[in-house]
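**Student:** Dropping a prediction and its sequence here:
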Amino acid sequence: MADLITTSNRTLTAKEFQGLADVPPEVEWFANLGNVETRRAYENALKDFMNFTGIQNPEEFRVVSRAHIIAWRDDLLSRSLSSMSIRHRLAALSSLFEYLCEKNTVTHNPVKGVKRPAVESYEGKTPAIGDHQARELLDAPDGSSLKGKRDRAILATLLYHALRRDELCRLKVKDFKQERRGVSHMKISGKGGKTRYVPLHPAASGLIHDYLDTAGHGLEDTGALFRSTSNNRAKGSQKPITPDGVYKLVQKYSEKLGFKIGVHSLRATAATNALDHQADIAKVQEWLGHANIATTRIYDHRKSRPEDSPTFKVSY
């Protein structure tokens, strides 16, 4: 203990140490959010609440009551926001107050007990394209150019593995070289810092190898798998494609084919296709990285097929 006390190689100055000790828990909570998308969503929610209530300083959250939360919820409803958007904003605020409760900064969470809008049915909200449209989309990029090879590999990775666009952008070269029980797998860094491994589809594997052979970074294991082609190869080769770049890529090719869709439609397409071909829904849940199987059921359209109705199971 004495050695620890007399250590001289300190990183923080005394002023910096005191400054961190004085950080309000409200700011500490936000700084501790690891996921970039979560930080962005929670920041937008809190800014909206602060604008509504006139809060200027973090400490003012400590006098927020349930009445303030209800008034804000009603204001969100009056703006015709979707039920899920309102629920997400309330969840962001609830997360803050749960943290403040843990720190004994407030006595209770004022968001608890506030009635939230009913969850809407998501069926049909993110359209899944048909099998023939998926095949057309895979063939849409020009397979003779570097960009075309990359785009085909990206589309195949999305359609055969149901990745979120952020997950695709985080892929490293080594992530698609994983092997488990003799089968090639892809390592995916998902939401909440969770990692999952999914078998690599042969069709996607071939297109990824074709892209890497042309791009020339197949041996750079720690580098980004899918890279920007906006600059020349020497300057731009290290930059991973951005989520916005993936969105524009999918939108561009689908629009040319006559059906303008977003990236999430490819995830919905993969999930729907797997379920339609009798994949076990629990395994699809794990494959998609869903925390709750209820989310996976959104993609299960088998219950809506007339031929599967109990009507045709009745026999006298």
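**Tutor:** Received the coordinates, thanks. Residues are numbered from 1 along each chain as shown.
**Student:** CA atoms for contacts and neighbours, from now on please.
**Tutor:** Fine.
**Student:** what's the burial count for the nearest residue to Leu90 once chain neighbours are set aside?
**Tutor:** In this structure, Leu90 finds its nearest non-sequential neighbour in Val111, 7.1 Å apart by C-alpha to C-alpha, 6 or more residues apart in numbering. By other C-alpha atoms under 10 Å, the residues close to Val111 number 24.
**Student:** before we move on, what about the one 3 residues further on?
**Tutor:** Neighbouring residues of Val114 were enumerated by other C-alpha under 10 Å; the total is 13.
**Student:** check contacts around it.
**Tutor:** Arg66, Ile69, Ile70 (C-alpha atoms under 8 Å, 6 or more residues apart in numbering).
**Student:** The residue nearest to Leu90 belongs to a strand?
**Tutor:** No: read with DSSP: H, G, I helix; E, B strand; the rest coil, Val111 is coil and lies in no strand.
**Student:** if I read this right, it contacts Ala92, doesn't it?
**Tutor:** No: using C-alpha atoms under 8 Å as the test, Val111 is too far from Ala92 to be in contact (9.8 Å).
**Student:** Packing partners of the helix or strand harbouring Glu255?
**Tutor:** In the assignment (DSSP states H and E), Glu255 maps to helix 243-256. When contacts are defined as 3 or more C-alpha pairs under 8 Å, 6 or more residues apart in numbering; DSSP states H and E, helix 243-256 packs onto helix 165-169, helix 263-276.
**Student:** Compute the inter-axis angle for that helix and helix 263-276.
**Tutor:** With axes from the mean of the first three to the mean of the last three C-alpha atoms, to 10 degrees as the basis, helix 243-256 and helix 263-276 are set at 70 degrees to each other.
**Student:** which parts of helix 243-256 are buried?
**Tutor:** Pro243, Val246, Leu249, Val250, Gln251, Lys252, Tyr253, Ser254 (16 or more other C-alpha atoms under 10 Å).
**Student:** show me what contacts the last one?
**Tutor:** With contact set as C-alpha under 8 Å, 6+ apart, Ser254 has these partners: Leu137, Lys260, Ile261.
**Student:** Buried only: go through those residues for me.
**Tutor:** Leu137, Ile261.
**Student:** Going by distance to Leu155, which of the contacts of Ser254 wins?
**Tutor:** Leu137 (7.6 Å; C-alpha to C-alpha).
**Student:** That closest one and Gly258, how far apart?
**Tutor:** In this view, Leu137 and Gly258 are 11 Å apart by C-alpha to C-alpha, to the nearest Å.
**Student:** same deal with Lys239?
**Tutor:** From Lys239 over to Gly258 (counting by C-alpha to C-alpha), the distance is 31 Å.
**Student:** Structure two is appended below for comparative analysis:
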Amino acid sequence: MTAVVPAAGELARGAADPRALWPEHAQKLSAHLAGIYGEDDALPVLAGGWIASQRSTNTQKAYARGFKVFEEFAREHGAHPLAVRTGLADAFRLHLESAPTWRRVKGGQLERTGEPYSDNSRAAVLSAASSFFDYLDKVGDEAVKNPFDAVARPVLDPDFSPTPGYTEQEWAALVAVARDHHRAAAYRKRAYALLLVLYTCCLRIDSLLNARVEDLGQDKGHRVLRVRTKGGGRRAKAIPPVAWDALSDYLDGRTEGWLFCTASGNRLDEPAVWRLLQSLARRAGLPLRGPHGVKGDAVTHALARPDARPDRVQRWAEHASARTTQRYNRRKELLDDSPGYALGADLAGALQHGQPQRGRA
């Protein structure tokens, strides 16, 4: 497994280091690995280049996080990540099934005392490791056998989601709490606008948090927000009047900077949105959830409307396939149309009227 990669020291001696152009997560992963393996090892440059080749910031972040888990396991078992073979790769799969996750404890320290990785998390970590070796095969001067090709991935049911869904009435309650009862009164306008734009524009959370005020505009008479999509492209999303009014009230004339920012002007990050949604859910008496389920709720509610056009909902949600759009409907139908409701109602009626139990004298 050989790759044509100059040593990090040789790159640094040049007039301009191309690594300076790498995105944030590529630079961080490369620096992390250089601190372990040294500047002359090929791994930091290869791993950084691999992360930099990913189109979306979200993928870069997820792959870098997953690769750290794989690298730590390989190192603890005496193997350099570039020398891992199928046997150790499959052992890594088994390790993930029971290994505790990192959890922040008192004092801000991280400890491996959290719950084991979920099926989705294990699939993501294995996908990241496999993607790294696919990248090596493309950039190396010799063919590289991917040790994860023969490793079984967790079976993921596309119709199952661990995130609790909200009804339209529950969403209205959540938004009302953000507007009127958010614990920090100074941030109520921001919370209210964020929820409305996220929901009515059917956005991924990373697309919204990476948007800037300068991305707002008009197109053919519509107020729009131009955002980065999952594949790395850009799309103008129409902003409904209720969301535009809330956004304008929050911005209060601001014309530049991150669309949703902290008091100091820095970009609002995803953990902050997680905390916001959990706080609002508690106050509204709703199940706790994070920002990733918002888009699914928006799609489900749009499809449930009497005048729904699935093809339009598909384009609005930026789904490449109609099957992805309909998946949200199936999840809802599995609950709404459960035969257990009818069975339970019949049983409750029989019990209420003193129906004798079979088999009793």
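**Tutor:** That came in fine, so what should we check first? Everything numeric here is computed off the predicted structure, so don't read it as measured data.
**Student:** State the span of structure 2 onto which the helix holding Glu255 of structure 1 is aligned.
**Tutor:** Helix 243-256 of structure 1 lines up with residues 270-283 of structure 2 when matched by TM-score structural alignment.
**Student:** Where does Val227 of structure 2 fall, secondary structure wise?
**Tutor:** Take DSSP H and E as the rule and Val227 of structure 2 turns out to sit in strand 222-228.
**Student:** Pull the residues that contact the next helix or strand after that strand.
**Tutor:** For strand 222-228 of structure 2, the succeeding helix or strand toward the C-terminus, using DSSP H and E, is strand 234-238. With contact meaning C-alpha under 8 Å, 6+ apart, strand 234-238 of structure 2 is reached by Cys201, His222, Arg223, Val224, Leu225, Arg226, Val227, Arg228, Thr229.
**Student:** What's the match for the first one in structure 1?
**Tutor:** This points to Cys201 of structure 2. Using TM-score structural alignment, the equivalent of Cys201 of structure 2 in structure 1 is His161.
**Student:** ranges for the strands of the stretch 51-200 of structure 2?
**Tutor:** For the stretch 51-200 of structure 2, the strands defined by DSSP state E, counting those that start in this stretch cover 100-104, 110-116.
**Student:** is it possible to export these to a markdown table including mean neighbour count and distance to Thr324 of structure 2?
**Tutor:** What follows is the strands of the stretch 51-200 of structure 2, written out as a markdown table (neighbours: other C-alpha atoms under 10 Å; distance: least, C-alpha to C-alpha, whole Å):
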| stretch | mean neighbour count | distance to Thr324 of structure 2 |
| --- | --- | --- |
| strand 100-104 | 14 | 30 |
| strand 110-116 | 13 | 28 |
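**Student:** To which residue of structure 2 is Val170 of structure 1 aligned?
**Tutor:** To be clear, residue 170 of structure 1 is Arg; Val isn't right here. Alignment note (TM-score structural alignment): Arg170 of structure 1 maps to Asn210 of structure 2.
**Student:** Now do the same contact list for its match.
**Tutor:** Val227, Arg228, Trp258, Leu259, Arg267.
**Student:** swap the cut-off to 10 Å and go again
**Tutor:** Counting by C-alpha atoms under 10 Å, 6 or more residues apart in numbering, Asn210 of structure 2 makes contact with Thr57, Val227, Arg228, Trp258, Leu259, Phe260, Arg267, Leu268, Asp269.
**Student:** Which position in structure 1 pairs with the fourth one?
**Tutor:** To tie it back to what came earlier, the one meant is Trp258 of structure 2. For Trp258 of structure 2, the residue aligned by TM-score structural alignment is Ala224.
**Student:** Next, the contact list for the closest residue to that match other than its chain neighbours, please.
**Tutor:** Leaving aside its sequence neighbours, Ala224 of structure 1 sits nearest to Lys172 (C-alpha to C-alpha, 6+ apart; 4.4 Å). Shown in contact with Lys172 of structure 1 (C-alpha under 10 Å, 6+ apart): Met186, Lys187, Ile188, Ser189, Glu220, Asp221, Thr222, Gly223, Ala224, Leu225, Phe226, Pro240.
**Student:** what about 7 Å?
**Tutor:** Contacts for Lys172 of structure 1 (C-alpha atoms under 7 Å, 6 or more residues apart in numbering) come out as Asp221, Thr222, Gly223, Ala224, Leu225.
**Student:** Next, format the residues you listed as CSV and append secondary structure.
**Tutor:** Formatted as CSV, the contacts of Lys172 of structure 1 follow (three-state DSSP):
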residue, secondary structure
Asp221, coil
Thr222, coil
Gly223, coil
Ala224, strand
Leu225, coil
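**Student:** neighbour-wise, which of the residues you listed leads?
**Tutor:** Ranked by neighbour count (other C-alpha under 10 Å), those have Leu225 at the top, with 27 neighbours.
**Student:** Can you say which of the strands of the stretch 51-200 of structure 2 is nearest to Tyr192 of structure 2?
**Tutor:** Closest approach to Tyr192 of structure 2 among the strands of the stretch 51-200 of structure 2 is made by strand 100-104 (28.9 Å; C-alpha to C-alpha).
**Student:** What angle do strand 110-116 and the closest one make with each other?
**Tutor:** Orientation note: strand 100-104 of structure 2 sits at an angle of 130 degrees relative to strand 110-116 (the same axes, to 10 degrees).
**Student:** Just checking the distance from strand 100-104 of structure 2 to the centre of its chain.
**Tutor:** Using C-alpha atoms, centre = their mean, to the nearest Å, the mean C-alpha position of strand 100-104 of structure 2 is found 18 Å from that of the whole chain.
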